[in-house]
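*Asks:* Provided below are the primary sequence and the corresponding predicted coordinates.
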Amino acid sequence: MKRRQFLRAAGVGAAAGAIASPAIAQPMPEIKWRITSSFPKSLDTIYGASEVLAKAVSEATDGNFQIQVFAAGEIVPALQAADAVTNGTVEMCHTASYYYVGKDPTFAFGTAVPFGLNSRQQNAWFYHGGGNELLNEFYKKSNIYALPGGNTGCQMGGWFRKEIKTAADLQGIKMRVGGFAGQVMSKLGVVPQQIGGGDIYPALEKGTIDAAEWVGPADDEKLGFNKVAPFYYYPGWWEGGASLHFFINTKKWEELPKTYKSLLTTAAAQANIDMQAKYDARNPTALKRLVASGAQLRPFSQEILEACLKASKEVYAETSAKNPDFKKIYDSMSAFRSDEYLWFQIAEYTFDNFLIRSRVSNQL
């Protein structure tokens, strides 16, 4: 055979071989999971994160990996979602990690802790500061593998029946407040109550509680808190960047094909970004409507913030002294926070502060 004919024949053979390999690819297995949310369908932004994840996974697998979404109460109550994952009742859930601080205060770091990280810093710590690895090392004890699945941004400080001007005014107030913040606020005389989102309004209406925090304007408007408690305080110093998570049963996670693990991780990241984008888009108009309907915006006084910071540091020290898991993660987050604010005070804060002042003075 001549050299040119040989090369041409060899080229055709190589091309045929290259085409043949992918044709033998294995089909994607059919898998059906259930995910229980800690949130009602009416709160479509926070509940919707599960739908975003399920849709993305289904589309990426041509429907072979199906995850059916259930609202709080349809399979288990809102605050039992993590237990359902641990014991294998469902394959996964969407929840706030700090709902489970009664089991171990270390759970708080998966969502938010008083005077902790803002939302951008939270994601930076999770994805590039070792936060995910530390949390999953801890969650493994509960048969859970976790993926970040949303952020609300900095939350509001909640709705109060009466005006709160000093730290002394907090004495005796029964307040729905989630997670680790309840332990801090009890040092200031607050009586914390752990209540699921759908049960807050009736408790506030009946006077079972005197105050309640949830998320921010978009959700708070839907829940109607302004109708029973007129004073709307800010900021939610205990939730500077509250994160949600997808908790997955460890055994079920390990059984997934590598491709599906990758897809689920990517879909969770999509839901993580989508949630805060929705809140940031919806909160401004909701806040305008709330104020127009009579809500009275109030900042927490400097005295109250300083008293809360002092109480927070006391609780951190006390908890770290007796809980090695808590101390390990708190030390990591604290060091990360220090460096983050070194950076944020340079460009981010200066930029935002200038534009905020310019808007107020009608220069924008």
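*Replies:* Arrived safely. Numbering: from 1, shown residues only.
*Asks:* When you work out contacts or count neighbours from here on, use the C-alpha atoms and nothing else.
*Replies:* Fine.
*Asks:* the strands in the stretch 101-250 of the chain, which residues?
*Replies:* Assigned by DSSP state E, counting those that start in this stretch, the stretch 101-250 of the chain shows strands spanning 144-151, 158-160, 174-176, 191-193, 211-212, 231-234, 243-249.
*Asks:* Could you point out which of those strands sits nearest S301?
*Replies:* strand 231-234 (9.5 Å; CA to CA).
*Asks:* Just list what the closest one packs against, helices and strands only.
*Replies:* With contacts taken as 3 or more CA pairs under 8 Å, 6 or more residues apart in numbering; DSSP states H and E, strand 231-234 sits against strand 158-160, strand 296-299.
*Asks:* tally of neighbours for the residue lying closest to E91 once chain neighbours are set aside?
*Replies:* What sits nearest to E91 in space, not counting adjacent residues and going by CA to CA, 6 or more residues apart in numbering, is N249, at 5.4 Å. Burial of N249 is recorded as 26 neighbouring residues (other CA atoms under 10 Å).
*Asks:* Could you do A281 as well?
*Replies:* Residues near A281, counting by other CA under 10 Å, number 12.
*Asks:* cool, the one 3 residues further on as well?
*Replies:* By other CA under 10 Å, 13 other residues sit near P284.
*Asks:* Surely it forms part of a helix?
*Replies:* Yes - if the criterion is DSSP: H, G, I helix; E, B strand; the rest coil, then P284 is within a helix.
*Asks:* quick one: contacts for it?
*Replies:* Shown in contact with P284 (CA atoms under 8 Å, 6 or more residues apart in numbering): P217.
*Asks:* Let me know the distance separating it from L53.
*Replies:* Applying CA to CA, to the nearest Å, the value for P284 to L53 is 26 Å.
*Asks:* what does L290 give?
*Replies:* L290 is 31 Å from L53, by CA to CA.
*Asks:* same deal with F231?
*Replies:* Per CA to CA, F231 is found 36 Å from L53.
*Asks:* do the same with A78
*Replies:* Distance, A78 to L53, by CA to CA: 19 Å.
*Asks:* returning to what we had before: of F231 and L53, which one has the most company?
*Replies:* Between F231 and L53, counted using other CA under 10 Å, the more crowded position is L53 (24 against 21).
*Asks:* here comes the other one, which I'd like you to weigh against the first:
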Amino acid sequence: MTTRRKFIQGAALAGPAALATPALAQNKITWRLQTYAGAALAEHVLDPAIKMFNQIAGDRMQIETYYADQIVPTGELFQAMQRGTIDAVQSDDDSMASPTEVTVFGGYFPFGSRYSLDVPVLFNQYGLNEIWAEEYAKVGVKHISAGAWDPCHFATKDPINSLEDMKGKRIFTFPTAGRFLSQFGVVPVNLPWEDIEVAVQTGELDGIAWSGITEDYTVGWADVTNYFLTNNISGAWIGHFFANMERWNELPEDLKMLFEVCCQQSHYYRQHWYWGGEARLRVHGEKLKLTTIPDAEWATVESAAREFWEEIAAESDVKRRVVDIFKQYNTDMEKAGRPYRYT
């Protein structure tokens, strides 16, 4: 009784603040976040930001990370997040089969960007953030932020030196990119991310159009392919952080802000990791031989992309809004000249 009485007296003297820390620890928020990326890639594109968040949030909140297909297949990420099986997702719209009007623009929208800086400018200065927020709010998901990843190139077992060489190639790529490339004879193949390396080794795939050269080296694809085509389909992948809307709304404002800041740090890290890596591995990498389709011939692909944009824009008013932004942005960049555009 003496010990109990002393404890109660001490707590009364210390006031409510003395009991605040244990209460927070008991009510720690735990989230599960799954990324589209496998473990080797997530080490760069996700882990540093989440480790930073967890360290700062401490006993108040922790985020558990899961890699490609660990809880659900990548194509089911949206549904799992929407129903609350997982709390947050790092992915592009296309790969996670988002049911929104903007899904077709996720990942690598053909020639939608030329450089990685194009992506944050499109979202933060040309209005794409507002459109994405509107579309995801309609389906109970919080769009947190968008960022740029690497450009999209072919890595193949056999060399590609012309458009003719693309014909019949079985290629792992994003849904929208596959839809676009099929007009050039490419055969898009959809497989789990973790199965790609073996599929190339066994001949199920002839190559990959999923990333730039940095990812090819990082995840092991440069070990099973021989050639890297320097012409790219898109200058930067458009990827995002999303959260279940109910889980997001339950967070205190400072934890929302912390998560947003850590997402921005993740975007910034990728910006320089990819930009430097793409150049360094082209110059110093020893695993892939570079090939190039001549500019005059590649212009055929660029021209087809503009027609593809109009095809997409005709599908809905929202898609028209997005395509018009892409068109205005690229017109502005071309008029701005060097270093924004060279042609």
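*Replies:* Sure thing, it's come through. Being a predicted model, the structure only gives us computed values, none of them experimental.
*Asks:* now what about the TM-score between them?
*Replies:* The TM-score (TM-score structural alignment, normalised by the length of structure 2) is 0.83; 321 aligned residues with a CA RMSD of 2.7 Å.
*Asks:* thinking again about what came up before, which residue in structure 2 aligns with the residue nearest to E91 of structure 1?
*Replies:* Counting by TM-score structural alignment, N249 of structure 1 corresponds to N244 in structure 2.
*Asks:* Could you pull up the residues touching its match?
*Replies:* By CA under 8 Å, 6+ apart, the residues touching N244 of structure 2 are M81, Q82, R83, G84, I86, D87, A88, G140, V141, K142.
*Asks:* let's see 10 Å
*Replies:* Contact analysis of N244 of structure 2 by CA atoms under 10 Å, 6 or more residues apart in numbering lists 78, 80-89, 136-137, 139-143.
*Asks:* Show me which of these are buried.
*Replies:* Neighbour counting by 16 or more other CA atoms under 10 Å classes 78, 80-82, 84, 86-89, 136, 141-143 among those as buried.
*Asks:* For E311 of structure 2, state which of those is nearest.
*Replies:* Y136 (22.9 Å).
*Asks:* so which helix or strand takes in N353 of structure 1?
*Replies:* If you go by DSSP states H and E, N353 of structure 1 is part of helix 348-360.
*Asks:* Apart from its chain neighbours, what residue comes closest to the residue nearest in space to the middle of structure 2?
*Replies:* Nearest residue to the geometric centre of structure 2 (CA atoms, centre = their mean): G239, 2.6 Å. Distance criterion CA to CA, 6+ apart; nearest residue to G239 of structure 2, sequence neighbours excluded, is D92 at 4.3 Å.
*Asks:* Number of residues surrounding the equivalent of the one you found over in structure 1?
*Replies:* Under the alignment (TM-score structural alignment), D92 of structure 2 pairs with A96 of structure 1. Neighbours of A96 of structure 1 under the rule other CA under 10 Å: 29.
*Asks:* Could you do D324 of structure 2 as well?
*Replies:* Using other CA under 10 Å, D324 of structure 2 has 15 neighbouring residues.
*Asks:* Can you verify my assumption that it contacts A314?
*Replies:* No - in this structure, D324 of structure 2 is not within contact of A314 by CA atoms under 10 Å, at 11.3 Å.
*Asks:* Next, the nearest residue to A271 of structure 1 once chain neighbours are set aside: secondary structure please.
*Replies:* Nearest residue to A271 of structure 1, sequence neighbours excluded (CA to CA, 6+ apart): A49, at 5.2 Å. What three-state DSSP gives for A49 of structure 1 is helix.
*Asks:* tell me the contacts of T292 of structure 2?
*Replies:* Each residue near T292 of structure 2 by CA under 10 Å, 6+ apart is listed here: P159, I160, N161, S162, F228, L229, T230, N231, N232, W298.
*Asks:* Alignment lookup: it to structure 1.
*Replies:* Per TM-score structural alignment, the equivalent position to T292 of structure 2 in structure 1 is P299.
*Asks:* In structure 2, what residue corresponds to L147 of structure 1?
*Replies:* Match for L147 of structure 1 (TM-score structural alignment): I144.
*Asks:* That match and I56 of structure 2, how far apart?
*Replies:* Separation of I144 of structure 2 from I56 of structure 2 (CA to CA): 19 Å.
*Asks:* Show me which of the two is the more surrounded one.
*Replies:* Legend: neighbour count by other CA under 10 Å for I144 of structure 2 and I56, higher for I144 (21 against 14).
*Asks:* Relative to A243 of structure 2, how far out is the more buried one?
*Replies:* Taken as CA to CA, the span from I144 of structure 2 to A243 of structure 2 is 7 Å.
*Asks:* Equivalent analysis for N249 of structure 2, please.
*Replies:* For N249 of structure 2, the distance to A243 of structure 2 (CA to CA) stands at 10 Å.
*Asks:* which residues are common contacts for those two?
*Replies:* Common contacts of N249 of structure 2 and A243 (CA under 10 Å, 6+ apart): K142.
*Asks:* Counting neighbours, go ahead and name the busier of those two.
*Replies:* A direct count of neighbours by other CA under 10 Å for N249 of structure 2 and A243 places A243 higher, at 25 against 12.
*Asks:* Run a quick neighbour tally on E303 of structure 1.
*Replies:* Counted with other CA under 10 Å, E303 of structure 1 comes out at 13.
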